[in-house]
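[1] 3D, please:
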Amino acid sequence: MNALGPEPAPAEGARLDVLRSNLTAVEQRIAAACAAAGRPRSDVTLIVVTKTYPAADTRLLSALGVTDVAENRDQDAAPKAEECKNLPLLWHFVGQLQTNKVRSVLKYADRVHSVDRTRLVSALSAEVGKTGRPVLGCLVQVALEGDPAATRGGALPADVPALAEALAAAPGLRLDGVMAVAPLTGPFAGDPVRAFDRLAEISSLLRREHPAATMVSAGMSGDLEAAVAAGATHVRVGTAVLGVRPPLG
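    Predicted structure coming up:
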């Protein structure tokens, strides 16, 4: 026993050491990227993507000072969030969200990054109204591929203004900004610098009408530097912190 509670079991202690080392490396990368871009480190929030990893890892991350975690599948996230409900964490939902999952997701999510259609806006707003929960922060997911049918979701850039207007006007919802994933197809495939520069342009246009929508969620383990250079305020990092993911069930 120490001042912080029981000593971790050997396996847990080893995992804690791995996570601490990985977090340190990621923090160094973010700090270096901020310095190269002439931005203060405080400009960028690290969101650790905990998908496919157990609640035990989430608890260890919290003990190491992580404040923001993300999940992309409700069937995995809901029980994990329940198990970790007493931890001082903000939960971000970053996956494609079907309307039949909205009720479950809103039991734990503090922010949804993947709003990509007006039907989802309506479903989220209606559920917030039913539950009386606090206002839900939302991001418009942008399909930088130019074809949402061939992507992991997102609205076409041309459709972002109208979707943002609908979101901003919806009771119980707050328009926080935009989110994107570096595309694997289309004009920006394999070029995260250009992709995130395009997202920055979309964000700038959005802020003309919605000045408070300042959040730009972009960048993952392999391309966080390009995202920070383009002005990302939040980077979503999983593998670089938690290791190579086990296969999805």
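[2] drop to CA atoms for contacts and neighbour counts, all remaining ones
    Will do.
[3] what is the neighbour count of the closest residue to Arg174 other than its chain neighbours?
    Closest residue to Arg174 apart from its sequence neighbours, by C-alpha to C-alpha, 6 or more residues apart in numbering: Gly137 at 4.8 Å. By other C-alpha atoms under 10 Å, 18 other residues sit near Gly137.
[4] Val178 is in contact with Gly137, correct?
    No: between Gly137 and Val178 there is no contact under C-alpha atoms under 8 Å: 11.2 Å.
[5] can you give me the helices for the chain?
    Applying DSSP state H to the chain gives helices spanning 10-37, 55-63, 74-83, 102-105, 118-131, 160-169, 192-209, 224-229, 239-242.
[6] how about this one, so we can line them up?
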Amino acid sequence: MMMNLFSSFDPTTNYNTSLNWMSTLIGMILIPNMFWLIPSRYKMLWLKVIFKLHMEFKILTNTNQSQGSTLIFISLFMFILFNNFLGLFPYIFTSTSHMSMTLSLALPLWLSFMLYGWINNTTHMLAHLVPQGTPPILMSFMVCIETISNLIRPGTLAIRLSANMIAGHLLMTLLGNTGSLMSIYMMNFLIIIQILLLILESAVSMIQSYVFAVLSTLYSSEIN
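    So this is what the prediction gives:
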């Protein structure tokens, strides 16, 4: 039973094709041509979202020197959001539920932040290991804690995203498998629950992409 549940996240089980990872690019196909040709309502709405994210990420980075750096995190937010939403459609491979996908996003970002910070702002990075106001007797202990917390950051980013995607899909799969055993009256109740879960998963998809981008922005702000 467990193998059947988790087989929906296996790239080799969906129609036995090796093109399942291509679902990460389907989002570009779904964008209508009108979005690119004329300033349609879709484009104006999306520009408002991008501008709002730019202003928020600009505040979080605490710097005015490289204003274009916020576009990296906006692109990251858009990419994760598209893939999270695509995973809610039937027969579409959920790429963000795999650690190979989430780690490939989190690890290069964290590694680039760490390398840049330790090479260019070594004193500032060392000061981060001891929070302000720490008693002298606890300084060595706090250095160990802060070092461990820095090392597990890419793992926590990746696990948070993939675990939230897997949990919602597994719950919907579990409830869907019990549909054939229910009466017609309970089936109507099950459909209502599934619709509510789908709405919840849509909110989780937006929240998790936003959390991933915001935490990446906060990590980058610590190296300045």
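[7] superposing both, give me the TM-score.
    The TM-score (TM-score structural alignment, normalised by the length of structure 2) is 0.26; 102 aligned residues with a C-alpha RMSD of 5.7 Å.
[8] re earlier: in TSV, list the helices of structure 1 along with distance to Val216 of structure 1 and mean neighbour count.
    Converted to TSV, those look like this (distance: least, C-alpha to C-alpha, whole Å; neighbours: other C-alpha atoms under 10 Å):
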stretch	distance to Val216 of structure 1	mean neighbour count
helix 10-37	15	16
helix 55-63	23	18
helix 74-83	23	18
helix 102-105	21	18
helix 118-131	19	17
helix 160-169	14	19
helix 192-209	7	18
helix 224-229	9	24
helix 239-242	20	20
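[9] now those in a markdown table, with distance to Gln141 of structure 1?
    Converted to a markdown table, the helices of structure 1 look like this (distance: least, C-alpha to C-alpha, whole Å):
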| stretch | distance to Gln141 of structure 1 |
| --- | --- |
| helix 10-37 | 23 |
| helix 55-63 | 25 |
| helix 74-83 | 18 |
| helix 102-105 | 16 |
| helix 118-131 | 12 |
| helix 160-169 | 8 |
| helix 192-209 | 10 |
| helix 224-229 | 15 |
| helix 239-242 | 21 |
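[10] nearest to Val48 of structure 1, of the ones you listed?
    Of all the helices of structure 1, helix 239-242 sits nearest to Val48 of structure 1, with 7.3 Å by C-alpha to C-alpha.
[11] which helix in structure 2 runs the most residues?
    Max-length helix for structure 2 by DSSP H is helix 184-221.
[12] so for it, what gets flagged as buried?
    Buried positions in helix 184-221 of structure 2, judged by neighbour count with 16 or more other C-alpha atoms under 10 Å: 187, 190, 194, 197-198, 201-202, 204-206, 208-210, 212-214, 216-217, 219-221.
[13] and that helix, what does it pack onto?
    Counting contacts by 3 or more C-alpha pairs under 8 Å, 6 or more residues apart in numbering; DSSP states H and E, helix 184-221 of structure 2 packs against helix 41-61, helix 70-86, helix 99-120, helix 153-177.
[14] most tightly surrounded among the ones you listed?
    When you average the neighbours per residue for each of those (mean count of other C-alpha atoms under 10 Å), helix 70-86 leads with a mean of 19.
[15] just want the angle from that helix to helix 99-120.
    170 degrees (axes from the mean of the first three to the mean of the last three C-alpha atoms, to 10 degrees).
[16] report the distance from helix 70-86 of structure 2 to the chain centre.
    With C-alpha atoms, centre = their mean, to the nearest Å as the basis, helix 70-86 of structure 2 stands 8 Å off its chain's centre.
[17] and Ile26 of structure 2, how many neighbours?
    For Ile26 of structure 2, using other C-alpha under 10 Å, the count is 14.
[18] gap between the residue nearest to Arg174 of structure 1 and Leu173 of structure 1?
    With distances taken as C-alpha to C-alpha, to the nearest Å, Gly137 of structure 1 is found 6 Å from Leu173 of structure 1.
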